[in-house]
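**Q** requesting a structural model of the entry that follows:
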Amino acid sequence: MRSIHRPGPGGTGLVVAGLAATLVALLFPVWSYTDRSGTGVDVLNAQTVSTRFGPLSALDREFLTKVRLAGLWELPAGQQAQERGTTEAVRIAGRHLIEGHTFLDERVRDVASRLGFELPNQPSEQQRGWLSTMDAAHGADFDRQFANLLRMAHGKVFSVVAQVRASTRNSLVRTLADDANRTVLDHIQVLEATGYVDFDALAQDMAAASTPPLTNSPAPPGPTTAPASAVPVTPSAVATYPLPPPATSPPSKPTEPAKPSAKA
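**A** I've put the predicted structure just below:
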C-alpha cells in the first residue's frame, strides 16, 4: 500500500509569510513616530494655526509679539540716546535704533494685520523699568545704562530670530525674520561700538539664563534687571518719549447696502 503524502507549507506560502512580516516591520516605525506622544509633532500641530501664507506656529506668534514689544521700548530708548548721549557713538547708536525699529514696527504691524494676529500696544513691565532706569541716569552713567540694557536685549532676541528663521513654515514670518536679523545685528554692532558694553556681564547673564545652566556656580547678576547702580523708578505718567503707532485689527469687510424691496 502506498503512503498518502499530504502537502505542507510550500515555497509560495513561505514567501507570502515573509512579505507580510516585512510589511508589518515597515509600517510599525511610521505608526510609532507620527502619532504617538513624545515626538513633538503632535504638540507642534496642536499649537499651529493655518493661514494662506503657511502654518503659523506658537513660536511664530511669539516672534511677532517680541518684534512689536522691542519697538515699543527701543524707539523711546533711541530717542533718549540721541538727546542725552554724551558721545557721538551713543548718539549714532540711538539713531540706528530709531531708524531700524521704525522700519521693523511698520513691517510687523503689516504682517500681523495680514495674518489676523493681535499685537500689544504697550511695553512690558520689565521694559518700562528699563526705560525708567535710563531716565534716572545722567551723563556717562546714562551712556553705560543705555549701551548695556539695549545690547543685552538685542542679544536675547537675536537667538529667537535665528530659531524662527530656521523653522518657520510661514512665508510672511520668514521674510520678517530676514529683516529682523539684519536690523538686530546692525544694532548689536553700533551698541558695541560705543565702548560701554560689559561683555563679562553679558556672558554671565546668558550662562545663567541657559537651560540647563552652563555652570553650577551662581553667576553674578547681569543686566536682566536694573544694574546695581540704578535706582528703580516708577514710570512717569507723562509720556516724554512717544511710542510707535498702535497696532490695529485687520479691517473688516465692508457690508453691502441692503437692496430695496420690490413693490407689489
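
**Q** all contacts plus neighbour counts: C-alpha atoms, from now on.
**A** Noted.

**Q** Trp130 and Gly18, how far apart?
**A** 69 Å (CA to CA, to the nearest Å).

**Q** more neighbours, the two?
**A** A direct count of neighbours by other CA atoms under 10 Å for Trp130 and Gly18 places Trp130 higher, at 28 against 11.

**Q** so that one makes contact with Leu149?
**A** Yes: contact status for Trp130 versus Leu149: in contact at 7.2 Å, counting by CA atoms under 8 Å.

**Q** can you give me the helices in the stretch 101-250 of the chain?
**A** 125-136, 139-167, 171-192, 199-209 (DSSP state H, counting those that start in this stretch).

**Q** quick one: list the elements packing against the last one.
**A** Yep, that's helix 199-209 we're talking about. With contacts defined as 3 or more CA pairs under 8 Å, 6 or more residues apart in numbering; DSSP states H and E, helix 199-209 has no helix or strand neighbours.

**Q** give me the buried positions along that helix.
**A** Ala201, Leu202, Gln204, Asp205, Met206, Ala207, Ala208 (16 or more other CA atoms under 10 Å).

**Q** what does the longest one give?
**A** Of the residues in helix 139-167, those buried under the neighbour-count criterion (16+ other CA under 10 Å) are 141-155, 157-158, 160-161, 164-165.

**Q** and what of stretch 79-98?
**A** 79-82, 84-86, 89-98.

**Q** the residues you listed in helices, which ones?
**A** Of the buried residues of stretch 79-98, the ones assigned to helices by DSSP state H are 79-82, 84, 89-98.

**Q** before we move on, back to that, in TSV: the helices of the stretch 101-250 of the chain, plus distance to Ala70.
**A** TSV is the format used below for the helices of the stretch 101-250 of the chain (distance: least, CA to CA, whole Å):
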stretch	distance to Ala70
helix 125-136	9
helix 139-167	8
helix 171-192	10
helix 199-209	19
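
**Q** please provide the structure for the following sequence as well, for comparison with the first:
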Amino acid sequence: MIKKILKITGISLGLLVGVLVLAYGIIAFNVYKRGNKVYAVDAKNISIPQDSSSLKLGEHVSMIKGCRDCHGEKLNGKVFFEDPLLGTLTSANLTALDNYTNQDWVRAIRHGIRKNGTPLTIMPSNEYATLTEKDLAALIAYCKSLPNEPNNLPPLSIGPLAKVLDAFGKVTLYPVETIDHSQEMSAEVKPEVSVEFGKYMAQTCAGCHKPNFKGGDNAIPGGIHVPDLTKTGAVGKWTEAQFTSVLRTGKRPNGTQMKPEDMPWQMTKEYSEVEIKALYKFLNTL
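**A** Down below sits the predicted model:
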C-alpha cells in the first residue's frame, strides 16, 4: 500500500513538474516573440531647438520625468536592477546615440520602440506618450547636447520570475503594447497653477499609482503598498504645505522618512513651485 501511494505521489509530482515546465516554456516563448516584434510606427518628425532656454527646459524635464533615475545622473546608463530571478535590467547610454535621428528619439521616448523597430524593455513610454511637443523637443535637444560618456554595461536580460509576472499582468515588460500610437501630440500645456497642467504633471505618477491614482499592489515583488493619491486616501487629506514638503524631502507629515526606491522624492524635489501647486490642485479634484 505504501509503495502504491509513493508511486502515485511520484507520478503526480512528475506530472505537475512537467506541466509547470511546459507552462514556463510557453511564457518564455511568448516574451521572446513579443520582444522581437517589429513595430511600424510613423513617429512625428519634430523640430529640435538649439537655444539655451530650450536646453535648460530639456534638462529640467530630464530631472522631473525620472530619466536620471533609470539612466543615471550623467544619462549614460546604469544597472538599476540585478537579481537572479528577475534578471539584469540596464538602461541605455543616452549620450552615445549619435546614430539616432530626431524621429528615432521620438519613437523611443514616446512610443517605446528601438531604432530597429523592436520594443524597448521596461521603458515607461506609456508615461511619456503624453509629453507635449515643446517638452519632448527640449528633452531631445538636451540629451543630444551631452558629451559622450562611455559606460561598460552588462547586457539586459529578463529573468524567469519577470517573465511569469509579466504573464500574470503584474509587470509590463513592453510598454509599447499599452500605448495608443495614433494619439496626437499636444503643442504645449501652459505651466501655470491649473488643473490642466496638474493633470499633465501627474502622468509621471500614474506608472506607480495607477492611471486612476488610487495606488494598490506594488509591481515590484516585496515592494510597499502604493498609496492612494486621491481625496479618499491619506495623501488627499494633506495640506498643500504638507504635500510640498513630502515632495521636497520625502518625509511624511507624521515624521517618517520614505526611501527613494519607494517614492522618487529625489526626482520630485526638482519640481518647481508652480508644478507642485498644479499637481496638488489636480489630485484634489479626484
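
**Q** what's the TM between chain one and chain two?
**A** Superposed pair, TM-score by TM-score structural alignment, normalised by the length of the first structure: 0.29. Supporting alignment: 115 aligned residues with a CA RMSD of 5.2 Å.

**Q** from the ones in helices among the buried residues of stretch 79-98 of the first structure, pick the one nearest Leu191 of the first structure.
**A** Ala93 (5.8 Å; CA to CA).

**Q** distance check, the closest one against Arg114 of the first structure.
**A** Taking CA to CA, one finds Ala93 of the first structure at 32 Å from Arg114 of the first structure.

**Q** distance of Gly62 of the first structure from Ala112 of the first structure?
**A** Quick fix: residue 62 of the first structure is Glu, not Gly. Taken as CA to CA, the span from Glu62 of the first structure to Ala112 of the first structure is 12 Å.

**Q** okay, these two: which has more neighbours?
**A** Neighbours were counted for Glu62 of the first structure and for Ala112 using other CA under 10 Å; Ala112 has more, 22 against 12.

**Q** was I right about that one contacting Leu64?
**A** Yes: under the contact definition of CA under 8 Å, Ala112 of the first structure touches Leu64, with a separation of 7.3 Å.

**Q** mind checking the longest helix of the second structure?
**A** helix 2-35.

**Q** show me where the stretch 1-150 of the second structure has its helices.
**A** 2-35, 52-64, 67-71, 102-111, 125-128, 133-145.

**Q** relative to Phe197 of the second structure, which of the ones you listed is closest?
**A** Taking CA to CA, helix 133-145 is the member of the helices of the stretch 1-150 of the second structure nearest to Phe197 of the second structure, at 12.8 Å.

**Q** between that closest one and helix 52-64, how many degrees?
**A** Following axes from the mean of the first three to the mean of the last three CA atoms, to 10 degrees, one obtains 90 degrees for the angle between helix 133-145 of the second structure and helix 52-64.

**Q** next SSE after helix 133-145 of the second structure?
**A** Going down the chain from helix 133-145 of the second structure, the next helix or strand is strand 157-158, by DSSP states H and E.

**Q** so which elements touch that following strand?
**A** So strand 157-158 of the second structure, by 3+ CA pairs under 8 Å, 6+ apart, packs with strand 87-90.

**Q** for the helix or strand that contains Val246 of the second structure, list every residue counted as buried.
**A** Using DSSP H and E, Val246 of the second structure falls within helix 240-249. Across helix 240-249 of the second structure, burial judged by 16+ other CA under 10 Å covers Phe243, Thr244, Ser245, Val246, Leu247, Arg248.

**Q** in TSV, list these along with distance to Phe282 of the second structure.
**A** Converted to TSV, these look like this (distance: CA to CA, whole Å):
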residue	distance to Phe282 of the second structure
Phe243	13
Thr244	14
Ser245	17
Val246	17
Leu247	15
Arg248	18
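
**Q** closest one of the residues you listed to Ala167 of the second structure?
**A** Nearest to Ala167 of the second structure among the buried residues of helix 240-249 of the second structure, with distances taken as CA to CA, is Leu247, at 33.5 Å.

**Q** was I right to think the closest one contacts Glu273?
**A** No: applying CA under 8 Å as the test, Leu247 of the second structure and Glu273 come out as separate, 10.8 Å apart.

**Q** quick check: closest non-adjacent residue to Leu57 of the second structure.
**A** Ala138 (6.1 Å; CA to CA, 6 or more residues apart in numbering).

**Q** and Phe158 of the first structure, by the same measure?
**A** Per CA to CA, 6+ apart, closest to Phe158 of the first structure is Val184, 6.5 Å.

**Q** how many neighbouring residues does that neighbour have?
**A** Neighbours of Val184 of the first structure using other CA under 10 Å come to 21.

**Q** thought the residue nearest to Leu57 of the second structure was touching Gly58?
**A** Yes: between Ala138 of the second structure and Gly58 there is a contact at 4.2 Å, judged by CA under 8 Å.
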